[in-house]
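Q: Sequence and predicted structure, then a few things I'm wondering about:
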Amino acid sequence: MSDLIIVGDCGGTNTRLSLWEIPTSFTDKPKRTEKAPGTLVFDKKYLNEKHTDFVSVVKLFIEESSSSTTPMAACLACAGPIINNTGICNQE
């Protein structure tokens, strides 16, 4: 058994998202010298100026991944400052 997670780097210019399949049996934190567990399923880079908001980018990413399974979690590194909880830093 495995779960899917989304990992992302959401900058002011680009949003890079990747979908990873992680074994559900994995419960231990990896040591510093170890690679995190999992298999890359899909990844893509999006130019933010071509999208109206972050939610539309994530929806497109999930659609393009062709995964029939809903991701269980996400870990995102996002540029700031966020304006009114809706804007990406250098995007209107």
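A: The structure has been received and is ready for your questions.

Q: CA only for contacts and neighbour counts going forward, please
A: OK.

Q: Check which residues of stretch 55-65 are buried.
A: Of the residues in stretch 55-65, those buried by neighbour count under the rule 16 or more other C-alpha atoms under 10 Å are V57, V58, F61, I62.

Q: so how far is D3 from I22?
A: Taking C-alpha to C-alpha, to the nearest Å as the criterion, I22 is separated from D3 by 5 Å.

Q: Revised request: answer the last question for Y46.
A: Counting by C-alpha to C-alpha - Y46 and D3 are separated by 24 Å.

Q: ok, now I62?
A: I62 sits 14 Å away from D3 when distances are taken as C-alpha to C-alpha.

Q: another one to put next to it:
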Amino acid sequence: MQSESDMSEYDEKKFVLPKSTKDLKACQQCGMVLTVEQWNREVECPNSCNASQTKLFSGMICVLKPSQSWVIRKLGNPKSIHPGLYAIDVQAD
């Protein structure tokens, strides 16, 4: 069991995953991947990005602990993102 001092604020964030592999869209700012249905239910991106979504993306990675992810640093995304599935390359519509 982890002590409170060992837990990071990112461990407490909700893990967000697409519910299927069909009709996926990525946030144009942070790259989070969700289904069209999930995006339609969300008021905004779970990472509070105000960007629109696109189907034009390639590659995906699963981020479990954003604060410790070298991939997130390499992609230039902030460390304060939610754990979840992210596109590696996102293109504008």
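A: That came through, no problem. Keep in mind the model is a prediction, meaning the values are calculated, not measured.

Q: Got a TM-score for the pair?
A: The TM-score (TM-score structural alignment, normalised by the length of structure 1) is 0.27; 48 aligned residues with a C-alpha RMSD of 4.5 Å.

Q: mind putting the buried residues of stretch 55-65 of structure 1 in JSON lines, secondary structure and distance to S18 of structure 1 included?
A: Compiled in JSON lines, those are given as follows (DSSP: H, G, I helix; E, B strand; the rest coil; distance: C-alpha to C-alpha, whole Å):
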{"residue": "V57", "secondary structure": "helix", "distance to S18 of structure 1": "12"}
{"residue": "V58", "secondary structure": "helix", "distance to S18 of structure 1": "10"}
{"residue": "F61", "secondary structure": "helix", "distance to S18 of structure 1": "9"}
{"residue": "I62", "secondary structure": "helix", "distance to S18 of structure 1": "10"}
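
Q: For those, which two are the farthest from each other?
A: Distance extremes for those: the farthest pair is V57 and I62 at 8.7 Å, using C-alpha to C-alpha.

Q: Pull out the buried positions in the strand or helix carrying R16 of structure 1.
A: When secondary structure is defined using DSSP states H and E, the element that contains R16 of structure 1 is strand 14-23. Within strand 14-23 of structure 1, the residues that qualify as buried by neighbour count (16+ other C-alpha under 10 Å) are T15, R16, L17, S18, L19, W20, E21, I22.
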